[in-house]
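S.K.: coords please:
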Amino acid sequence: MENIITPLMMSLRISIFATLLSFVIGIFLSWWFAFKKNKLTKFLSIIVTIPLVIPPTVLGYYLILLLGRNSFIGQWFEAMTRGPIIFTWKAAVIAAMIASLPLLISPIQAAFESINKDTVDAAELDGSSHFQLLVYIIIPLSYKGILAGLVLGFARAMGEFGATLMVAGNIPGKTQTLSIAIYDAVQANRMADAHLMVIILTSATIFFLYIIHRWFK
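M.R.: Take a look at the predicted model:
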C-alpha cells in the first residue's frame, strides 16, 4: 500500500504547488491577454499554448536546458540553495506548472473577455487602478471561469508524466508521482498496484470534470 500512498501524496503536493503558481501567473497573463491586445500579447499567448501541442518529452528537454546545472537559472539556484533544482520535487512543480498553465489561462481569459467593457471603463473613470480593477471588479465577475481554470489546471498537473520524468526523474519518495508510479508498476509487472493507481487517477479526473459540469450547469 505504501507503493501507492507515497506517490499519491507526492502528486497532490506537486499539483497543489503547481496550481498555486499557475494561478498567480495565469491571472496576470489572462488579464494582459484579455485587456491589452497587441502583437506582443498575441505572440506570448501562442508561446503559452506550446506545452499543449509539443510532446511532453520535448517540453522536458527544454526544461533541462533551462534549469540544468549549466544554465544561468540552475547555477543561480544552486548558489542560493547549495543544491541543484533538477531531479527534485521543485523541478516537478515547475514542469507541472508549465504543462497546466495553458488549461488554466484559457477559461480565465474567456471569462475576463466576457465582462462588459462599459463596467471596466466606468471604474477607470472613477479613478480605479489596474490592481483595484482586477481585485474588486474583474475577479469577482469572473469567478466561474477562474474556478474552471483552477480545476482544469490541477487535474492536468495531477496527470503530468513526460516532462516531470525528464526534469525531475523517478526517485521513489522524492519525485515519483502517481503517473510515474503507474509506469513503474507496469514495467515491474505489478498489475494489481497499477490497476488501483489507474482507478485513483481516473476517478480524480472524472471528479474534477464533474465539478466543472455541475458548476456551469
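
S.K.: drop to CA atoms for contacts and neighbour counts, all remaining ones
M.R.: Fine.

S.K.: hey, where'd the helices end up in this protein?
M.R.: Ranges of helices in the chain, per DSSP state H, are 2-35, 39-53, 56-67, 72-81, 89-113, 117-125, 130-133, 139-141, 143-159, 162-168, 178-187, 191-216.

S.K.: compare with the first, here's sequence two:
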Amino acid sequence: MEFWSPIRISVQVTLVASVAAFIMALIFAWWMARFRFKGKAVMETLLMLPLVLPPTVVGFGLLILMGKQSWIGKTVEWLFHQSIVFTWWAAVIAACVVAFPLMYQTLKTGFQSIDKELEDSARVMGANEWQVFRYITFPIGWRFTLSAYILGFARGIGEFGATLMFAGAIPGKTETIPTAIFMAAESGNMTLATYWVLCIVALSFALLSLTQRFQ
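M.R.: The predicted structure follows:
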C-alpha cells in the first residue's frame, strides 16, 4: 500500500489537473493564435512564465495568491471551512499551473501552422467560429492537440517543487511520486525511492513515445 499510494494520488491529481489545464490552454492558444491586440506580448509572457520560473517560486506564488491571508484563500475557507493549502486540490492546482504553459505553446504553434485560407473559406460559406473549429481546425490539428495534452500530462505528473510547497507531502493525501521519492531518499529508504524512480521514468518514457508517434 505504501508503494501504490503515491502512484494512485499522482494519476488522480494529474488527470484532473491536465483536463483543466488543457481546456484553458486550448481557449487561450486559439485566441492568441487568431487575434492581435495591444499588450499581447505581455500577456503571452505571463502565460508562459511558469515554464521558466523555478518550481519553488511557482509554489511560493500559489501560497501568496491562495494562502490563508489572501482573499481567495479566505473566500475558500469561508465557503468550505477548509484552507486550500496542503490539500489534494492544492496538488491539482500546482500541477495545472506547471502543465499549462507547455500545453499552451504546443497548441498555439499547431494552430498557427494551419492554413488560414481553409478556415476563411469556411467562414465565407457561413460557418461560425465554433463550426470552423469543430469541422476544420480540430480535424486538421488533432495530432498536435493530442500531443499537447500528453506533454502537459507528463509535465504535471513529474511536478515536484510547487507541489511540495503548496500541497506538502502528506502520505495518502498529497504525496505524489516525485515528493514520495524525495521523502524516501531523505529517510534513507533508497530501495523504495528507486522503485518509484523506475515507475515514473517508465511512465514518462511511454508518454513521450506516444507524443513522438503522433508527431
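
S.K.: Adding mean neighbour count, write the helices of structure 1 out as TSV.
M.R.: Listed next are the helices of structure 1 as TSV, based on neighbours: other C-alpha atoms under 10 Å:
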stretch	mean neighbour count
helix 2-35	19
helix 39-53	14
helix 56-67	18
helix 72-81	15
helix 89-113	25
helix 117-125	12
helix 130-133	13
helix 139-141	15
helix 143-159	23
helix 162-168	26
helix 178-187	19
helix 191-216	14
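
S.K.: Distance of residue 76 of structure 1 relative to residue 24 of structure 1?
M.R.: 23 Å (C-alpha to C-alpha, to the nearest Å).

S.K.: now swap in residue 151 of structure 1 and tell me
M.R.: For residue 151 of structure 1, the distance to residue 24 of structure 1 - C-alpha to C-alpha - is 14 Å.

S.K.: Any figure for the gap between the residue located most distally from the centre of structure 2 and residue 116 of structure 2?
M.R.: Most distant residue from the mean C-alpha position of structure 2: residue 125, 36.6 Å away (C-alpha atoms, centre = their mean). To residue 116 of structure 2, residue 125 of structure 2 is 14 Å away according to C-alpha to C-alpha.

S.K.: same question, residue 83 of structure 2
M.R.: 46 Å.

S.K.: just residue 191 of structure 2 next, same as before
M.R.: Separation of residue 191 of structure 2 from residue 116 of structure 2 (C-alpha to C-alpha) stands at 54 Å.

S.K.: got it, and residue 86 of structure 2?
M.R.: Counting by C-alpha to C-alpha, the gap from residue 86 of structure 2 to residue 116 of structure 2 is 46 Å.

S.K.: Next: residue 126 of structure 2.
M.R.: With distances taken as C-alpha to C-alpha, residue 126 of structure 2 is found 16 Å from residue 116 of structure 2.

S.K.: next one: residue 129 of structure 2
M.R.: Separation of residue 129 of structure 2 from residue 116 of structure 2 (C-alpha to C-alpha): 13 Å.

S.K.: Can you check which residues contact both of the two?
M.R.: Common contacts of residue 129 of structure 2 and residue 116 (C-alpha atoms under 8 Å, 6 or more residues apart in numbering): none found.

S.K.: residues contacting the spatially closest residue to residue 67 of structure 2 that is not a sequence neighbour?
M.R.: Counting by C-alpha to C-alpha, 6 or more residues apart in numbering, residue 67 of structure 2 lies nearest to residue 73, which is 5.1 Å off, once chain neighbours are set aside. Residues in contact with residue 73 of structure 2, defined by C-alpha under 8 Å, 6+ apart, are 65, 66, 67, 83, 84.

S.K.: Verify the stated contact: the last one with residue 76.
M.R.: This points to residue 84 of structure 2. Yes - with contact defined as C-alpha atoms under 8 Å, residue 84 of structure 2 and residue 76 form a contacting pair (7.2 Å).

S.K.: Thought residue 172 was touching residue 5 of structure 2, still the case?
M.R.: Yes - if you go by C-alpha under 8 Å, residue 5 of structure 2 and residue 172 touch, sitting 5.9 Å apart.

S.K.: Distance-wise, check residue 198 of structure 2 relative to residue 91 of structure 2.
M.R.: The gap separating residue 198 of structure 2 from residue 91 of structure 2 is 22 Å, by C-alpha to C-alpha.

S.K.: Ok, residue 38 of structure 2 next?
M.R.: 34 Å.

S.K.: now do residue 182 of structure 2
M.R.: 16 Å.

S.K.: can you check residue 151 of structure 2 too?
M.R.: Computed with C-alpha to C-alpha, the distance linking residue 151 of structure 2 and residue 91 of structure 2 is 18 Å.

S.K.: go on, residue 125 of structure 2?
M.R.: Distance check for residue 125 of structure 2 against residue 91 of structure 2: by C-alpha to C-alpha, it reads 46 Å.

S.K.: Could you do residue 68 of structure 2 as well?
M.R.: 16 Å.

S.K.: again, but for residue 117 of structure 2
M.R.: 42 Å.

S.K.: now do residue 27 of structure 2
M.R.: Residue 27 of structure 2 sits at a distance of 23 Å from residue 91 of structure 2 (criterion: C-alpha to C-alpha).

S.K.: Now do the same contact list for the closest residue in space to residue 193 of structure 1 that isn't next to it in sequence.
M.R.: Distances taken as C-alpha to C-alpha, 6+ apart place residue 185 nearest to residue 193 of structure 1, at 6.5 Å, with adjacent residues excluded. By C-alpha under 8 Å, 6+ apart, the contact set of residue 185 of structure 1 is 191, 193, 194.
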